[in-house]
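**Q** sharing a model that was predicted from the sequence below.
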Amino acid sequence: MKFRIEEDLLGKMEIPVESLYGIHTQRALNNFKISNSRISEYSIFLQGLILTKKACAAANGEIGTLSAKESQMILKACDKILGDLPDYLPSFPIDVFQGGAGTSTNMNVNEVIANVGLKINGYDAGNYQHLHPNDHVNKSQSTNDVYPTGFRVAIYFYINKLIESIISLSDQLELKAIEFSDVLKMGRTQLQDAVPMSLGDEFRAWATNLKEEIKNLENSRDLILEVNLGGTAIGTGVNAPANFSEVSIKYLREFTGAPFVRSPNLIEATSDCGAYVMLSGALM
């Protein structure tokens, strides 16, 4: 196997020459051998992260913190990965359990986007002077705002798929309610037979219960739409342009088709897990 040499603040490492990930991912592979679950198993989460990176690249391009060429390289790389995501999943090999609040995952995504962008433009992987994982792909960002934003994008997509399935199940139960409207059975209370009812009545009650849960899921899902993108490390927006949050979230709405909004207080939003608790309760 042939290798290329990459270097970070800790030193140099050999990376398989054809690998789309880089030194930060390799360090994570070496340091976090915790479980048998890999981030590649959660493609909807990777989709959310890459869409977030795409929104940030578009914002940096509009604001001028990235050149038009750098921004377009990232945008095209994101589109390429999103369009062929199953083919790129092997490039996301790190353990789902890791230290650093998801920094290894963030850097894995940064490196893959950078190297896909380089290859599209005729450069070798690792030729980072043309497109750098940290200086360009991660421009104006921190793991602490990108990771939870990507996570929320993924949750929003996932809940929508779940709601679609529940609606389908509810519709089928309604059809069965009609089919079984003439089938008599005993209704029960206090663990005993009580009064007559139709089997159709029972199926319709189940359908109604699911419809009520759909409303609960939709309300809880919408709490996820408030994001801290642009808050960077702790919510103060350090190392990001003053209007980066608004512009990046504008593009996030465009690219996801979902009505994401900026949290009124990015410091609070960076540590707040309340929406996750509410959604977890709705799922249970």
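**A** Done, it's in. Numbers count the residues shown, from 1 in each chain.
**Q** C-alpha only now, for contacts and for neighbours.
**A** OK.
**Q** as a check, name the ranges of all helices in the chain.
**A** Using DSSP state H, the helices of the chain run over 23-31, 43-63, 68-83, 85-88, 103-120, 143-179, 199-223, 244-256, 266-271, 274-283.
**Q** which one of the ones you listed lies closest to Lys12?
**A** Closest approach to Lys12 among those (CA to CA): helix 23-31, 8.2 Å.
**Q** second structure for comparison follows:
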Amino acid sequence: MTPTELIAQKVRKNIIWSIYHAKSGHPGGSLSCSDIMTILFHKVMSAPRTKNRLSEDSFILSKGHAAPTLYAAAATKGLLTTAELKTLRSINSPLQGHPDVKHLPWVDVSTGSLGQGFSVAVGIAKGLQLKNSSNRVFTLLGDGELQEGQVWEAAMFSGHHGLSQLTAIVDYNKLQSDASNSEICNLEPLMDKWQSFGWQVINIDGHDHQQLLAALLADNASSQPKVLIAHTIKGKGIDFMENMPLWHGSVTLSEQQYIDAMTSLGCSSTELEEYQNV
């Protein structure tokens, strides 16, 4: 494995660790976007200039229910400890089921209601444009989230105003809470839709680190905002979770499921013991 692939695998282990102890959470969509967040946080976003900041650039997790990935990735940047990840969704813990700026100083925006995080990202990008700032805005959306009307209002606004500082990434795992996107509300032709709103569209494998890095660093065409349609696998890395809507969210992992999941992610008996001793 490459260094970033090892980090992404650690992120996935941290996700399962935290959701197991919370007895609740969204493993499927958290696992599918682990590679995306790993490359963003470790290879693309600018270094922070002040303590307790993830980056000088902005990151908005519009699919707020994937907070376990945000926390797990933050732990690989030294912003959280493994012990803190164990408190996911606990009363009085800063690590709630959706990101909360009141308790986490390195989080840019509190998110939860789907579609709204993207709209805030667009507003931040417009503000940066007005200030002639070179800072960038990255936002991660779920594919089911694209069924929200305000997503397309924000997309239309961004294309019209040429918000070239803005990069959106769609975690296109093609499943949502009850079934496939195509059964609930088909998104295709997805590339054509974004292009029609004036966006530069890049179609990639959302688990291929080289493709992710190249797409995220690619110059925006003229003044267009950029969107990555990242094809991913829901529950990526855990054989009994992959491509199963059952593991979207509101699930409780049994001890055996936890062990099986961690083993599927390459966790050795020694590493499992290290987690248990936290």
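**A** Done, it's in. These numbers come from a predicted model, not from an experiment.
**Q** just give the TM-score of the two.
**A** Put the two chains on top of each other and the TM-score (TM-score structural alignment, normalised by the length of the second structure) is 0.24; 127 aligned residues with a CA RMSD of 7.0 Å.
**Q** could the helices of the first structure go into TSV alongside distance to Glu14 of the first structure?
**A** Below are the helices of the first structure laid out as TSV (distance: least, CA to CA, whole Å):
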stretch	distance to Glu14 of the first structure
helix 23-31	8
helix 43-63	25
helix 68-83	24
helix 85-88	21
helix 103-120	15
helix 143-179	25
helix 199-223	43
helix 244-256	35
helix 266-271	35
helix 274-283	39
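**Q** closest one to Asp193 of the first structure among those helices?
**A** Closest approach to Asp193 of the first structure among the helices of the first structure is made by helix 199-223 (14.2 Å; CA to CA).
**Q** how many residues are close by Ser264 of the second structure?
**A** As a burial measure, Ser264 of the second structure scores 15 neighbours (other CA atoms under 10 Å).
**Q** what's the answer for Leu166 of the second structure, then?
**A** 26.
**Q** for Gly187 of the first structure, find the nearest of the helices of the first structure.
**A** For Gly187 of the first structure, the closest of the helices of the first structure is helix 199-223, at 8.8 Å, according to CA to CA.
**Q** quick one: the closest one to helix 143-179, angle?
**A** Here helix 199-223 of the first structure runs at an angle of 160 degrees relative to helix 143-179 (axes from the mean of the first three to the mean of the last three CA atoms, to 10 degrees).
**Q** name the residues of helix 199-223 of the first structure that are buried.
**A** For helix 199-223 of the first structure, burial by neighbour count (16 or more other CA atoms under 10 Å) applies to 199-204, 206-207, 210-211, 213-214, 216-218, 220-223.
**Q** do stretch 5-16 of the second structure as well
**A** Counting neighbours by 16+ other CA under 10 Å, one finds that the buried residues in stretch 5-16 of the second structure are 5, 7-16.
**Q** in helices only, show me these.
**A** Taking DSSP H, the ones among these that sit in helices are 5, 7-16.
**Q** wait, which of the residues you listed is closest to Val170 of the second structure?
**A** Once CA to CA is applied, the member of those that ends up nearest Val170 of the second structure is Ala8, at 17.9 Å.
**Q** correct me if wrong: Pro68 of the second structure contacts Ser30.
**A** Yes: Pro68 of the second structure lies in contact with Ser30 (CA atoms under 8 Å); the separation is 6.3 Å.
**Q** please say which of these two ends up with more neighbours.
**A** More crowded of Pro68 of the second structure and Ser30, by other CA under 10 Å: Pro68, with 33 against 28.
**Q** picking that back up, nearest to Glu6 of the first structure among the helices of the first structure would be which one?
**A** Closest to Glu6 of the first structure of the helices of the first structure, according to CA to CA: helix 23-31, at 6.0 Å.
**Q** can you give me the strands in the second structure?
**A** In the second structure, the strands defined using DSSP state E lie at 58-61, 137-142, 166-172, 200-205, 226-231.
**Q** hang on, the earlier thing: looking at the ones in helices among the buried residues of stretch 5-16 of the second structure, which one is closest to Ile36 of the second structure?
**A** Nearest to Ile36 of the second structure among those, counting by CA to CA, is Ala8 at 8.7 Å.
**Q** burial of the closest residue to Thr256 of the first structure other than its chain neighbours, as a residue count?
**A** Nearest residue to Thr256 of the first structure in three dimensions, chain neighbours excluded: Leu51, at 7.2 Å (CA to CA, 6 or more residues apart in numbering). By other CA under 10 Å, the residues close to Leu51 of the first structure number 25.
**Q** ok so, going back, okay, the ones in helices among the buried residues of stretch 5-16 of the second structure in TSV with distance to Val122 of the second structure next?
**A** Formatted as TSV, those follow (distance: CA to CA, whole Å):
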residue	distance to Val122 of the second structure
Glu5	30
Ile7	29
Ala8	27
Gln9	31
Lys10	31
Val11	27
Arg12	29
Lys13	32
Asn14	30
Ile15	28
Ile16	32
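**Q** just the closest of those residues to Gly149 of the second structure, please.
**A** For those, with Gly149 of the second structure as the reference and CA to CA as the criterion, the closest is Ile15, at 30.0 Å.
**Q** I'd say the closest one and Ala72 touch.
**A** Yes: applying CA under 8 Å as the test, Ile15 of the second structure and Ala72 come out as touching, 5.8 Å apart.
**Q** name the residues contacting each of these two.
**A** Overlap of the contact sets of Ile15 of the second structure and Ala72 (by CA atoms under 8 Å, 6 or more residues apart in numbering) is empty.
**Q** mutual contacts of Pro68 and Ser30 of the second structure, please.
**A** Ile15.
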